[in-house]
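Novice: no FASTA, just this:
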């Protein structure tokens, strides 16, 4: 696979149309690009006025086995009546190929935006996350990775050190802040949890609302602690987060027990996401879509802010972890 394929420069509308036609789908509406940076995702309508979404996976990221595990997990969840966008089968297969690209076709399932401050909606989501994890604990992923400090901290640190986009005059301070954050996270990281198959990226943007939650995008599915699928739903100050967490866990435990040891991983996981996300942007910088969408990454002020953000997260990691209100 060429570098141009990695950055999707060889993926053109005619190629997409041809790939779909090979599966018996005639595009009648044209292709509407959806908001996705890692992959290329398009919505369209066929000649029978049925609406679909086609997703072309970025080459060199996931293997066929790893994508297959994502699809299998989605289909298991659908079988368990979890509302989720799962890939469609064509001739018995969900993972399709065309000119070196892996792709999949999904039904187009619309919905409203999930309301991140709505406790009633949060309760619904907590209940379904319990069901997702009930399915996820049946077996681990064999090919997809585990959430680990190696992938989320150590490897990104190497990207920071080598990447020329970070201004030379600011690099030493930024790397020092990164090292202190890695040290703080490593000191608090533990494995006193049951490792489950997870959604992996369960932020409010990956939940739609249509008479209940609809989960989308299992692209970052991994093995890891249950709290990974819960903490990104929290927002506001500590008191608000505690109320939200209590709402989610009470609903969650209708289907799955929750291990309170995992609460101490919320801020380490937040820090790991910060570091991993920033390294992801740098790894994708050769894709023309990234400089267009994230131009501030080339500005010195951005890296000063990131140094300050990492330093602040070290301070947060020194505070007591979020806890549930004691029950008497």
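Specialist: Great, that's in hand. Keep in mind that what you see is a predicted model, and the values were worked out from it rather than measured.
Novice: hey, let's count contacts and neighbours off CA atoms from now on
Specialist: Noted.
Novice: hey, where'd the helices end up in this protein?
Specialist: Taking DSSP state H, the helices of the chain run over residues 3-6, 13-22, 64-79, 119-136, 149, 155-162, 168-188, 238-252, 266-283, 289-293, 300-317.
Novice: ok, residues contacting the fourth one?
Specialist: Counting by CA atoms under 8 Å, 6 or more residues apart in numbering, the neighbours of helix 119-136 from elsewhere in the structure are 73, 76-77, 80, 82, 114-116, 196-199, 212-213, 226, 229-230, 244, 247-256.
Novice: this is the comparison structure:
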């Protein structure tokens, strides 16, 4: 369980440079901090003109076994021809520790951000995800988390009910909505059989970079076991007709490499509900980290909690209607 009082105040630039020196890496440029809240991630160029990304993992968030399994998964995928940002190996190691901080190095990719509305990109991503799942389905995680209702709904809701950040005026209707969403999402999730496989786990547009027409997956921190559709649904956006077209395009590519069971489409709205609730709980749990009030100042406003209540009420409706299909409606 992460330490709720933890902060990164001790992770100074000097300590980071000393950590890199401990594995024989000497930055020529300064450390440029990248957008990451759970970990601390920086870009730099070393003395040999090689561009790296260094990731210092949040202490107590993952065990050493989980981090090593994350790295082994990435290296296995890379060896099977999947395109991703894998950890750098130094002296037969990918995970290093310095003054209590685990860290890893990754080669910086010369690629651009995904255009989430580009159907050609989605088709190529579908092929790449199908190939990734073909590889990932061949073995199982031993230490990584499982995507289930206990970790994504039960525990987050329990934690939110103990929060002092939620305005008193909205607590009663908010908790009622949370409980209703949990009951409905759990019923739908448990009613739909699926084969669990190893997943990227956090496969949204910001975690995919495009090199020409080739997708590269980054940030496997949240790799876990669960249904294949978890790595697909976050790439959908817009209204229902737009999402169905995007889904059809993704699956057209995906099924060239791996079979997709269409029954899993019934899991999209339950999974969306789980992500909404887990995300809110994550910010609440990290609030003592100074970076969170700085970057999420809206979290304690009445407007945010009112909008969250409306989102939860909408999810109750969304989970009652027919799921997306594999054929777009024109």
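Specialist: Nice, I can see it. These numbers were taken from a predicted model, which means no experiment stands behind them.
Novice: Quick check: TM-score for this pair?
Specialist: Superposed pair, TM-score by TM-score structural alignment, normalised by the length of the first structure: 0.97. Supporting alignment: 326 aligned residues with a CA RMSD of 1.5 Å.
Novice: ChimeraX command for the buried members of the contacts of helix 119-136 of the first structure?
Specialist: Those of the contacts of helix 119-136 of the first structure that count as buried under 16 or more other CA atoms under 10 Å are selected in ChimeraX with:
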select :73,77,82,114,116,196,197,198,199,213,226,229,230,244,247,248,249,250,251,252,255,256
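Novice: could you dump the helices of the first structure to JSON lines with distance to residue 54 of the first structure?
Specialist: JSON lines is the format used below for the helices of the first structure (distance: least, CA to CA, whole Å):
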{"stretch": "helix 3-6", "distance to residue 54 of the first structure": "17"}
{"stretch": "helix 13-22", "distance to residue 54 of the first structure": "9"}
{"stretch": "helix 64-79", "distance to residue 54 of the first structure": "14"}
{"stretch": "helix 119-136", "distance to residue 54 of the first structure": "24"}
{"stretch": "helix 149", "distance to residue 54 of the first structure": "33"}
{"stretch": "helix 155-162", "distance to residue 54 of the first structure": "30"}
{"stretch": "helix 168-188", "distance to residue 54 of the first structure": "38"}
{"stretch": "helix 238-252", "distance to residue 54 of the first structure": "32"}
{"stretch": "helix 266-283", "distance to residue 54 of the first structure": "23"}
{"stretch": "helix 289-293", "distance to residue 54 of the first structure": "19"}
{"stretch": "helix 300-317", "distance to residue 54 of the first structure": "34"}
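Novice: So what's the gap between stretch 170-178 of the second structure and the chain middle?
Specialist: Centroid separation for stretch 170-178 of the second structure versus its chain: 26 Å, with CA atoms, centre = their mean, to the nearest Å.
Novice: Repeat that for stretch 65-75 of the second structure.
Specialist: 15 Å.
Novice: got it, and stretch 93-100 of the second structure?
Specialist: Distance, centroid of stretch 93-100 of the second structure to centroid of chain: 23 Å (CA atoms, centre = their mean).
Novice: buried sites along that stretch?
Specialist: Buried-residue list, stretch 93-100 of the second structure, by 16+ other CA under 10 Å: 94-96.
Novice: Stretch 13-33 of the second structure now?
Specialist: By 16+ other CA under 10 Å, the buried positions in stretch 13-33 of the second structure come out as 16, 18-20, 25-27, 31.
Novice: Pick the one among those closest to residue 9 of the second structure.
Specialist: Distance to residue 9 of the second structure, by CA to CA, is smallest for residue 16 among the buried residues of stretch 13-33 of the second structure, at 12.0 Å.
Novice: Against residue 306 of the second structure, how distant is that closest one?
Specialist: 41 Å (CA to CA, to the nearest Å).
Novice: same question, residue 252 of the second structure
Specialist: 39 Å.
Novice: And residue 51 of the second structure, by the same measure?
Specialist: 44 Å.
Novice: the more surrounded of those two?
Specialist: residue 51 (19 against 16; other CA atoms under 10 Å).
Novice: Could you find the counterpart of that one in the first structure?
Specialist: Alignment note: residue 51 of the second structure maps to residue 51 in the first structure; criterion TM-score structural alignment.
Novice: May I ask you to confirm that its match is in contact with residue 105?
Specialist: No. Look at residue 51 of the first structure against residue 105 with CA atoms under 8 Å: they stay out of range, at 10.5 Å.
Novice: Excluding chain neighbours, what is closest to the residue nearest the centre of the second structure?
Specialist: Central residue of the second structure (CA atoms, centre = their mean): residue 202, 2.4 Å from the mean position. Spatial nearest neighbour of residue 202 of the second structure, excluding adjacent residues (CA to CA, 6 or more residues apart in numbering): residue 222 at 6.0 Å.
Novice: what do we get in the first structure for the one you found?
Specialist: When the first structure is aligned by TM-score structural alignment, residue 222 of the second structure is paired with residue 220.
Novice: how near is its match to residue 73 of the first structure?
Specialist: 12 Å.
Novice: What of residue 61 of the first structure?
Specialist: For residue 61 of the first structure relative to residue 73 of the first structure (CA to CA), the value is 18 Å.
Novice: Same question for residue 113 of the first structure.
Specialist: According to CA to CA, residue 113 of the first structure stands 24 Å off from residue 73 of the first structure.
Novice: And for residue 19 of the first structure?
Specialist: 24 Å.
Novice: And for residue 32 of the first structure?
Specialist: Distance from residue 32 of the first structure to residue 73 of the first structure, counting by CA to CA: 27 Å.
Novice: Over to residue 133 of the first structure?
Specialist: As for residue 133 of the first structure, its distance to residue 73 of the first structure is 11 Å (criterion: CA to CA).
Novice: do residue 46 of the first structure as well
Specialist: Residue 46 of the first structure is 27 Å from residue 73 of the first structure, by CA to CA.
Novice: before we move on, what about residue 64 of the first structure?
Specialist: Remark: distance between residue 64 of the first structure and residue 73 of the first structure (CA to CA) = 14 Å.
Novice: same question, residue 56 of the first structure
Specialist: Residue 56 of the first structure is 19 Å from residue 73 of the first structure, by CA to CA.
Novice: For the closest residue to residue 35 of the second structure other than its chain neighbours, give me its contacts.
Specialist: Nearest residue to residue 35 of the second structure in three dimensions, chain neighbours excluded: residue 41, at 7.4 Å (CA to CA, 6+ apart). Contacts for residue 41 of the second structure (CA under 8 Å, 6+ apart) come out as 33-35, 53-56.
Novice: quick one: contacts for residue 257 of the second structure?
Specialist: Contacts of residue 257 of the second structure by CA under 8 Å, 6+ apart are 127, 130-131, 134.
Novice: and with 10 Å instead?
Specialist: Contacts for residue 257 of the second structure (CA atoms under 10 Å, 6 or more residues apart in numbering) come out as 126-135, 251.
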